Structures are given as C-alpha cells and as structure tokens.
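**Q** can't give you the sequence, but here's the structure:
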C-alpha cells in the first residue's frame, strides 16, 4: 500500500519505532543493572521502559493492516525472534522473547481476519493466550495486540493516523486508553496493591546499606554467609551478625559525644555491605543483609512496576495518540536488527563489568 500524504506534526512510523527502541534499551539496562544503579536513575529508566511494548503492539497491528504479505511479515518476525533468543537467553534464561509474543499476536490477527465473527475465534484467542503464558509479556501481550486491532477504526479516514487534528487525536487516545486497561489492571494494579506491604518492609531496609560485623562481611566475601556456622551460632543464642547502634563505640576510651559519633561512623563505614540484588541472588550475603536486600529489593521492584505501568503506559497512550499515519524513513531492517544487537551488547557489558 502506498504512503499517505504528509500530515503536519505528530509521530510517523519511524518516530514510533525510534521511541520504542530507546524505551526498550532503557528498560533492559534497568533490568540487567538494577543492583548497580541508583534509584534516581533506575526508576526513570523503568518508567520510560513502559512505553516499549504498547508501541510495538500498536505497530504490529498497523503493519498487519498495511502489509501486502502477512506470510513474509510473519517470517521476518520468526527469523529475528530466533536470532534474538540467543542473547536474550544469556541475559534472562530460556524464556521466549517478546518477538515470539508478537508473532503469536500476528497469527491471532490473521486468523481473526479469516474467521471474522465466528464464535470459535474466542477459543483461538484463548489458545494463543495460553501458549504465550511463559513468553515475555505473556498472554497480556497477545490480548493487547488483539485489542489494538479491535479498537482500530475500519475506515482509513478514521484510523489512527488518518489525521492529526485535536479531536481525532482525542478520539484515538480514548480508543488506545480503552485497550490499555488490560495491562494497567494486569501490571499496574497488582503493584499498587503490593505497595503498602513493600513500604512496611522497606522501612526496616532503609538505608539500603547493612552495617554488619566483620565476620559477617568476611562470610559474604567468601560466599559462606548464612552457612552452617552462622546458622548454628544463631540457633545457639549467639549474637546477631548486626551490631546494635548503641554498642558501636564501646571500645572507645573517650566517651565524648564527638568521639562516639566518629567511632560509630568509622565502624559503620568499615563494615558496610553494599546493597546489591546480585549478592542476594548469588547467596553471598549474611542473613540480616539478605533480609535487608530482599526488603529493599522488593520495594524497588514494586516502585519500578508502578513507574513502568502508570508512567510508561500513560506516556505510550499520549505518544500513540499523536501517530500521524505516515510510514516515515524506511529503516525496517535496522529496527529488526537492533533488538538482538542491543541484547548482545548489554550481555557483553554485563559480562565485562560483572564477571562471575
């Protein structure tokens, strides 16, 4: 299908794809380096990352409606999904990546085109949702693809991108927002419901540096923290591996307030165990440190999900409402190739910076 005439303002297809890959990169960097990034960087990265899949799903639907050969479209998706699976698995294990989710979504759209209003299509959609349960974005991804297809006007003039006037953008935004209710409810709502409990646990986990005894630090460095010796000592009524604040300066000969504070600061600085989700995953943390990391890590995960959903998804609605229907610069192969390429680069950076 030929390109439509240029419309003023808004995002064309190239702009949407560029936005998606920037957001995707932010999200993947945040996921891989969550234990090393400060909150001031981590949370904005997650929030921006929330733009990614809604834009990808929207573009898939637009591509389905404008492609002249659905089979070739599906073949491209399948090839790059397989290529990307190698670096994706290196980062996150044997979970099918998001291109497989989009591929199943494309198949659902094609079958819907063949079956029309046949009630049996509901069984097809349910099967597609079940098939993608273990995939990245899972059944929510397939449902979002189908919902974008359903809310898309059939007439070209009223389709997203048929014009750029405020009234049309508002109407488009309402349709997109209606489809986005599914990921809002599936991802955002559970995060909100988890927040009170995470905040309660997070109070005990602040600050996200645990002051521990030198022996506990040594255990953590040797990868033996929480082993039989530590567990046996605790079971026998031994001291907690965490030094109470009140005893931080008992070894000082000068009990002046200034020297007590200095002693405590020196003791704390010497025996800090840096907050790192990796140390929890690897088991290299004392029991208290592991608990602190778990609490702080859970709170960070909840805040990340809230930003991802309520900031990222909302931004996606705004961006998609501004789609002007133009194809833009034809850099199809760049965008296909970027997905596996950036995953490989992130894996290499992680392997270099965080060996072992």
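**A** Nice, I can see it. Everything numeric here is computed off the predicted structure, so don't read it as measured data. Residues are numbered from 1 along each chain as shown.
**Q** only C-alpha atoms for contact and neighbour calcs from this point on.
**A** Will do.
**Q** so which residues of this structure form strands?
**A** 210-211, 272-273 (DSSP state E).
**Q** which one of those strands is the most hemmed in?
**A** strand 210-211 (a mean of 24; mean count of other Cα atoms under 10 Å).
**Q** can you give me the neighbour number for residue 121?
**A** The tally of other residues near residue 121 (other Cα atoms under 10 Å) stands at 16.
**Q** just residue 328 next, same as before
**A** By other Cα under 10 Å, neighbour count at residue 328 equals 16.
**Q** number of residues surrounding the residue nearest to it when sequence neighbours are not counted?
**A** Excluding the flanking residues, the one nearest residue 328 by Cα to Cα, 6 or more residues apart in numbering is residue 14, at 4.9 Å. Other residues near residue 14 number 17, with proximity taken as other Cα under 10 Å.
**Q** over to residue 336?
**A** 17.
**Q** need the contact list for the residue nearest to it when sequence neighbours are not counted.
**A** Nearest non-adjacent residue to residue 336, counting by Cα to Cα, 6+ apart: residue 80, 6.7 Å away. Listed by Cα atoms under 8 Å, 6 or more residues apart in numbering, the contact set of residue 80 reads 99, 336-337, 340.
**Q** report the buried members of those residues.
**A** 99, 336, 340 (16 or more other Cα atoms under 10 Å).
**Q** out of these, flag the one nearest to residue 166.
**A** Of all these, residue 166 sits closest to residue 336, with 32.1 Å by Cα to Cα.
**Q** against residue 54, how distant is that closest one?
**A** 17 Å (Cα to Cα, to the nearest Å).
**Q** could you do residue 103 as well?
**A** 15 Å.
**Q** same question, residue 229
**A** Distance from residue 229 to residue 54, by Cα to Cα: 50 Å.
**Q** so the two - more neighbours on which side?
**A** A direct count of neighbours by other Cα under 10 Å for residue 229 and residue 54 places residue 54 higher, at 25 against 11.
**Q** check contacts around that one.
**A** If a contact means Cα under 8 Å, 6+ apart, then residue 54 has 144, 180, 313, 316 as its contacts.
**Q** try this one side by side with the last:
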C-alpha cells in the first residue's frame, strides 16, 4: 500500500487519538449516560474511532513487527491482564467471584482479546501447513471465539483483510470498510437511530485512515509501543472504581 509523500498523521499519532477516543467512550458508558444521554451519544460516536483503528494497525503490524510471536504474546497478555478490569468496569464485579452470576457474564472480554484473535487469524492464513479450506474454517472458528469480546468478528476480519489485501488498496479499503460499516449501520437501525446513531461514528476511523494516515510509523521509542498495553487495563480499573464505589 503506497502513501507516497502524503502529509498527515503517523501511526503513533493516530494511535494516541484512538486511545483518547476510547477514554471518552468509556467515561460516557461509566458516568455520563445516566446523567446526559445526548452527550453520551456524542462521546460514543467519538469512541467508535478506536476499535477499527486498532484493527487496522494490528493488520499492518504483522508485516512491520520484528517478531510476530512476541507481538501476539503482548496482545494475549494484555487481554489476560484486562479481563478482570474490563468485567469490573462493565458490571461491578470480578470474574467468577460471584457464584450467582451466569457463566456468560464471566467470560466477557475487551478489545485486546479480539485483536489477539485477529492476529491469530493472520498467522493461520499465512501457515504453509494448512490448506485453504482449513484456513477458512479456522478463521470462522476465531470469529465465533470473538463473540464474548469487544468489537466481535469485526476486529478479527478487519485485521485479516488489512493484511490479506495489503497489496490491493482498493480491495483492502472496501473489505475493511464494509467489515465495520455494515454491522454498525445494522446495529444503529435495529436499535433505533434516535438512541443508537452513535454507531455511525465508525465512519470516522475509515475516513481518517484512508485520507489522513501518512504511512509513517513515527518515533520508535519504547513508550509508544508499551503505553497502550499498560493504559488499557489501568484505565478500565480506574473507571470501574469511579463507577462502582
């Protein structure tokens, strides 16, 4: 994919915008919605920036990372570290500490879990040992496994399509865009636009990445690589404490 001489934002800058958007979204879920629903909708609209953006960069990350196994391990450990804080933020308890809570509510996962499955899907697709029908079945299985996660299915297929179609920009943007746009429009319409128009904020990352991303990584200082992995579980725990105590 060529970004020749394009002015705009680099990968680090866009990731920090995505982190801020995520924080705004989670503050709305935890604090704002019960008090000011309209403001909450606006904040959720902004928050739709994060899931597709992270999927895009994980899809690119398979090529750019020095060690994909370590990259996958970081995502997996972050998902594990975020599991408890995510459930606490969402429901006010930690997994499996309340025997009366249904099992399904104990296995809910955050976005890093879904991104981990997306990166796994790329590794499956790139496997030299598996035939294509088996790869397709494995990807379907990963999509099913993503259902308890944030941005289910979307952050699996979105990651995979960014990688698979990386040499065909038109196909990549079409597949990537539709992966997020169709489900989000469907959710907005199914729930009623009056209370669910925030899902249409998914257009923000699609347009921003298509027209504002300059293809550059930015500074390679370790802080830029590790900040999200630390911030994600930490902010969930902090907002959970604010919400439930």
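**A** On my side now, so go ahead. Please read these numbers as outputs of a predicted model, since none were measured by experiment.
**Q** so after superposing, what's the score?
**A** TM-score of the superposed chains, computed with TM-score structural alignment, normalised by the length of the second structure, equals 0.82; 224 aligned residues with a Cα RMSD of 2.4 Å.
**Q** make JSON lines from the strands of the first structure and add distance to residue 22 of the first structure to it.
**A** Listed next are the strands of the first structure as JSON lines, based on distance: least, Cα to Cα, whole Å:
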{"stretch": "strand 210-211", "distance to residue 22 of the first structure": "35"}
{"stretch": "strand 272-273", "distance to residue 22 of the first structure": "33"}
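**Q** one step back: how near is whatever residue of the second structure lines up with the residue nearest to residue 336 of the first structure to residue 171 of the second structure?
**A** Residue correspondence to the second structure (TM-score structural alignment): residue 80 of the first structure is matched to residue 78. Going from residue 78 of the second structure to residue 171 of the second structure by Cα to Cα gives 31 Å.
**Q** now do residue 213 of the second structure
**A** Taking Cα to Cα, one finds residue 213 of the second structure at 18 Å from residue 171 of the second structure.
**Q** got it, and residue 23 of the second structure?
**A** 31 Å.
**Q** more neighbours: which of the two?
**A** residue 23 (21 against 15).
**Q** return the residues in contact with that one.
**A** 47, 235.
**Q** the first structure: which residue goes with that one?
**A** In the first structure, residue 23 of the second structure lands on residue 25 (TM-score structural alignment).
**Q** what distance do you get for its match to residue 51 of the first structure?
**A** Relative to residue 51 of the first structure, and taking Cα to Cα, residue 25 of the first structure is found at 11 Å.
**Q** who are the contact partners of residue 14 of the second structure?
**A** With Cα under 8 Å, 6+ apart, residue 14 of the second structure has these contacts: residue 213.
**Q** that one matches what in the first structure?
**A** In the first structure, residue 14 of the second structure lands on residue 16 (TM-score structural alignment).
**Q** ok, and the closest non-adjacent residue to the residue mapped onto residue 123 of the second structure from the first structure?
**A** Structural alignment (TM-score structural alignment) places residue 123 of the second structure against residue 110 in the first structure. Closest residue to residue 110 of the first structure apart from its sequence neighbours, by Cα to Cα, 6+ apart: residue 70 at 7.7 Å.
**Q** residue 236 of the second structure: neighbour count?
**A** 25.
**Q** pretty sure it contacts residue 89?
**A** Yes: using Cα atoms under 8 Å, residue 236 of the second structure makes contact with residue 89 at a distance of 5.8 Å.
**Q** where do the helices of the second structure begin and end?
**A** Taking DSSP state H as the criterion, the second structure contains helices spanning 11-27, 37-47, 50-64, 68-91, 111-125, 132-145, 154-164, 169-191, 193-196, 203-211, 222-244.
**Q** list the contacts for the spatially most central residue of the second structure?
**A** Nearest residue to the geometric centre of the second structure (Cα atoms, centre = their mean): residue 51, 3.0 Å. Residue 51 of the second structure sits next to 111, 151, 155 when contact means Cα under 8 Å, 6+ apart.
**Q** from those, which single one is nearest residue 130 of the second structure?
**A** For those, the nearest to residue 130 of the second structure is residue 155 (22.5 Å; Cα to Cα).
**Q** and the closest one? What does it align with in the first structure?
**A** Looks like residue 155 of the second structure aligns to residue 141 there (TM-score structural alignment).
**Q** how about residue 53 of the second structure?
**A** Checking TM-score structural alignment: residue 53 of the second structure goes with residue 55.
**Q** which residues touch that match?
**A** Residue 55 of the first structure neighbours (Cα under 8 Å, 6+ apart): 16-17, 20, 316, 320.
**Q** quick one: it and residue 324 of the first structure, what's the gap?
**A** 14 Å.
**Q** show me what residue 145 of the second structure aligns to in the first structure.
**A** Under the alignment (TM-score structural alignment), residue 145 of the second structure maps onto residue 131.
**Q** show me the contacts for the closest residue to that match other than its chain neighbours.
**A** Spatial nearest neighbour of residue 131 of the first structure, excluding adjacent residues (Cα to Cα, 6+ apart): residue 139 at 7.7 Å. Residue 139 of the first structure makes contact with 128-133, according to Cα under 8 Å, 6+ apart.
**Q** 6 Å instead, please
**A** 129, 132-133 (Cα atoms under 6 Å, 6 or more residues apart in numbering).
**Q** double-check residue 10 of the first structure against residue 323; I have them as touching.
**A** Yes: counting by Cα atoms under 6 Å, residue 323 is a contact partner of residue 10 of the first structure at 5.5 Å.
**Q** looking at the two, which one has more neighbours?
**A** For the pair residue 10 of the first structure and residue 323, the greater number of neighbours falls to residue 323 (23 against 20), based on other Cα under 10 Å.
**Q** okay, that one and residue 9 of the first structure: tell me how far apart.
**A** 9 Å.
**Q** what does residue 44 of the second structure correspond to in the first structure?
**A** Using TM-score structural alignment, residue 44 of the second structure pairs with residue 46 in the first structure.
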